[in-house]
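Colleague: Below is the sequence, then the predicted model.
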Amino acid sequence: MSNLKEELLKKLSDKTAKLGVVGLGYVGLPLAVEKAKAGYKVIGFDVQTQKVNMVNSGENYIGDIVDEDLKELVLMGNLRATTDFSFVKDVDIVSICVPTPLDIYKQPDLSYVVNSSESVAKYLHKGMLVVLESTTYPGTTEEVLKPIFEKTGLKCGEDFYLAFSPERVDPGNKQFKTKNTPKVVGGVTPECTEVAATLYRNILEGDVMEVSSPAVAEMEKILENTFRNINIALANEMAILCKRMGIDVWEVIDAAKTKPYGFMAFYPGPGLGGHCIPLDPMYLSWKAKEYDYHTRLIETSAEINDFMPEFVVENVMKLLNTQRKALNGAKVLLLGAAYKNDIDDYRESPTLKVIEHLEKNGADIVVNDPFIAKFKHNGKMYFSVDWKEVIDNVDIVIITTNHSCYEYQEIVDRAPLLYDTRNATKNVKNNRHKINKL
């Protein structure tokens, strides 16, 4: 055991270790790029041929990666991609960065993790380290992955090493990216933790915190996103109440955040989006049932956040009514399809639910998003229109994503009726009509 560990640590130290990354999405590709930039030879694995071909051509499709970095690393031979998992036999370390969605019953769908692990297990060899980065419920690494790998006859902690280190990617964040975001690492054994922590210390600038087990690392990631989920739900509930009381919730939050301690500002919106905050707490809620515990706060916050797209449409109806118009047959312009500002990611975007409710009530929808030329939802294609060409011919404009490139003054001036769900027009002069906010 000691010889295998020391050999792997030496390879990490002298940069001769070959590294693999399974899943070349928003988490995996930036991680693969950072590993290659640190001087290691990296192989990216993905089942999508298009992604593999783009990487091998030096074509970037992830916003947080500098295009030139990817091209240079590919040309240098430090990074390549493949759909052939047999090349796992050539690597010393594999990071698994695949999606962990919910199924239609809002239960964890670990199929991507299981399939990836089984593909890696076919080529698992002595001295290899496997790190799961996909967010999941506490126990996944030891209860699901470890048995898959040990079916090979190799023993965890002796013949190979296994750890969990949660991804902390925040798409569009200008300050914290993969390179400088602190890491948490928990291995099945102390030796597993040591080699995994060494890996990240050799490629990242952020601090690396070692915890006692994969379960602790898995739980802390769920805590991070549950914290945000619940506090956003509180902000959303305040928005609903403030609307009924005739109080500006945005002004309330601005006033509250002047307190230098004991308060952290969270903001309401048309719903929750992205792959993490809406989904991850439900993993814990599902797992808690195994221990005969009902996670009331998590489930209540999910109810509040899930209601927000419907709340938005209810308010749109009321606004149209003030103009003696019905939502049925109304022309509606939605500004923003991405789940947050200045990115091209529309996974779980609340805009999609807003669209569903609007169309269910007979509205005629057009969408603009400067970062997303087209997207598909429920089998229907939506294409981004030029908002400047259509804004004069719609009945209402809804700001669903507060992209910084939008010309909000012109939007306010030209919109026949405006509903701002993001407080994007906070600093705009309202010289034509009252700006309606969430």
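Modeller: Looks like it came in fine.
Colleague: Only C-alpha atoms from now on, for both contacts and neighbour counts.
Modeller: Noted.
Colleague: wait, V52 sits on D84?
Modeller: No - counting by CA atoms under 8 Å, V52 does not reach D84; the two are 10.3 Å apart.
Colleague: so what sits against both of those two?
Modeller: By CA atoms under 8 Å, 6 or more residues apart in numbering, V52 and D84 have these common neighbours: F45.
Colleague: more neighbours, those two?
Modeller: Comparing V52 with D84 by neighbour count (other CA atoms under 10 Å), the higher total belongs to V52, at 20 against 12.
Colleague: do you know how far that one is from T82?
Modeller: With distances taken as CA to CA, to the nearest Å, V52 is found 6 Å from T82.
Colleague: Got another one to weigh against that:
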Amino acid sequence: MPVDLAVLGLGRLGLPAARAATTAGIGTVGYDPDADTVAELGAGRPPAGGGLSAAEVRRMLSAGFRATRDPAVLSRVRTALICAPTPPGEDGAPDLGAVRAAALALGEHLRPRTTVVVESAVRPGGTEEYVAPLLERASGLRAGHDFHLACAPPRLDPGNRAHGYANTPRVIGGLTPACTEAAAAFYGRLTEKVVRARGLREAEMTAVLETNFRHVNIALVNEMAVLCHDLGVDLWDVLRCAETKPFGFLPFRPGPGVGGHGLPVDPARLDRGERTSDCPLRLVGAALEANARMPRYVAHRAAALLNEHGKSARGARVLLLGVTYKADLADRTGSPAPEIARRLLDLGARIGYHDPHVPRWEVAGRPVPRADSLYESAAAADLTLLLQHHRVYDLQSLSAKAQLLLDTRGASPAGAAHRL
């Protein structure tokens, strides 16, 4: 039976897209080669990292959504979204293996007049130079002539209650103007506003700019945090004052590191591992270095704080609060918590953790004890280290219970804790 849409890759990109489509009344099938993912969805359970609740998955199923490992379903769709994951490889560049597999599976069943949209993170030029040849070789069809090809970089902010799929403008860029319009017509059914880029590369580069903007600005406030601490200046009061400026300033907050899926573009490396001799984005390289230093700095601050209160890091009991990359989510992708934990272990500390979203946690292959009673554990620890501010954490009460509280997120009331 023909369906309107196939979503290839049922993870953090594909599931929200499939949910938005089924909510809009679009007949949707999800394709994923992973048997566990398909089985979990078929049973009404969200797979890990999908970003949906069990109730949302069940509503999708009741609306007609189904997940499958059978690529034959791809021959009966009008639109296909490639949402395969692109995790960082050993060299830090995105691994396009899943994108390649998805493109080949789709290409073998691609029909004329289908609209194909790449949501997976690829470098500028990647849709045309990497994905298009795979589709054409497998199908015998020509992109931009026999089928439409476009790029729509994702803009989801997991956990954001104000901006979701429907009310976040979507950037679309096609191989040809007709490709752009075909993709824009589809996304116009899912989102309130579609922004047409001039072409594929402009759409792809938009994602690069947005991701680098975040990392560069976080790097700036991270370096300001170090400077302010050295000078005895209250950074959080500086930020409070600066954000009152109605123009020329956007508030960012420092933290123990930068997590998440959006990788900044290293100016010295393309995602194929190629080196460039001269790239203008030197600021991005400096931001990468600044943000990469933060876990080491946090561990140093923790040890120094213990020392100031007559305790050595060796043998100290340190409780880590929040080990996910973002508040109120279970996703640990890119979280600085493992590196901070490893550094504290290297100093001889005894670590435990508490996170309502993470029932089990390992560091360097060793399980980390999980605190059952938050307040009792904080009271028993020599140092409580807040790495992620989940809503369940009452920092006023925690500061009263903890012997020492180091807040890396600036979430505690002024004077209630030591802050980054």
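Modeller: Done, it's in. All of these numbers come straight from a predicted model, not from anything done at the bench.
Colleague: Can you check which residues contact both of V52 and T82 of structure 1?
Modeller: Common neighbours of V52 of structure 1 and T82, using CA under 8 Å, 6+ apart, are G44, F45, D46.
Colleague: taking these one by one, which sit in strands?
Modeller: Residues from the shared contacts of V52 and T82 of structure 1 lying in strands, with DSSP state E as the criterion: G44, F45.
Colleague: How many neighbouring residues does the counterpart of A163 of structure 1 in structure 2 have?
Modeller: Counting by TM-score structural alignment, A163 of structure 1 lines up with A150 in structure 2. Counted by other CA under 10 Å, the residues lying close to A150 of structure 2 total 33.
Colleague: List the residues that contact A150 of structure 2.
Modeller: For A150 of structure 2, the contact set (CA under 8 Å, 6+ apart) comprises 115-118, 127, 172-175, 179-180, 183, 200.
Colleague: Save those as JSON lines, and put in distance to A219 of structure 2, secondary structure and neighbour count too.
Modeller: Converted to JSON lines, those look like this (distance: CA to CA, whole Å; DSSP: H, G, I helix; E, B strand; the rest coil; neighbours: other CA atoms under 10 Å):
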{"residue": "T115", "distance to A219 of structure 2": "39", "secondary structure": "strand", "neighbour count": "25"}
{"residue": "V116", "distance to A219 of structure 2": "36", "secondary structure": "strand", "neighbour count": "28"}
{"residue": "V117", "distance to A219 of structure 2": "33", "secondary structure": "strand", "neighbour count": "27"}
{"residue": "V118", "distance to A219 of structure 2": "30", "secondary structure": "strand", "neighbour count": "27"}
{"residue": "T127", "distance to A219 of structure 2": "30", "secondary structure": "helix", "neighbour count": "24"}
{"residue": "I172", "distance to A219 of structure 2": "29", "secondary structure": "strand", "neighbour count": "29"}
{"residue": "G173", "distance to A219 of structure 2": "30", "secondary structure": "strand", "neighbour count": "27"}
{"residue": "G174", "distance to A219 of structure 2": "33", "secondary structure": "strand", "neighbour count": "30"}
{"residue": "L175", "distance to A219 of structure 2": "35", "secondary structure": "coil", "neighbour count": "21"}
{"residue": "C179", "distance to A219 of structure 2": "37", "secondary structure": "helix", "neighbour count": "26"}
{"residue": "T180", "distance to A219 of structure 2": "35", "secondary structure": "helix", "neighbour count": "26"}
{"residue": "A183", "distance to A219 of structure 2": "35", "secondary structure": "helix", "neighbour count": "24"}
{"residue": "L200", "distance to A219 of structure 2": "29", "secondary structure": "helix", "neighbour count": "25"}
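Colleague: closest to D382 of structure 2 among the residues you listed?
Modeller: Distance to D382 of structure 2 across the contacts of A150 of structure 2 (CA to CA) is lowest for V118, with 49.5 Å.
Colleague: where's the match of A163 of structure 1, which helix or strand?
Modeller: According to DSSP states H and E, A150 of structure 2 maps onto strand 148-151.
Colleague: which one in structure 2 is aligned with I43 of structure 1?
Modeller: Taking TM-score structural alignment, I43 of structure 1 has V29 as its aligned residue in structure 2.
Colleague: which residues does its match contact?
Modeller: Going by CA under 8 Å, 6+ apart, V29 of structure 2 touches V3, L5, A6, V7, A18, F65, R66, A67, T68, V73.
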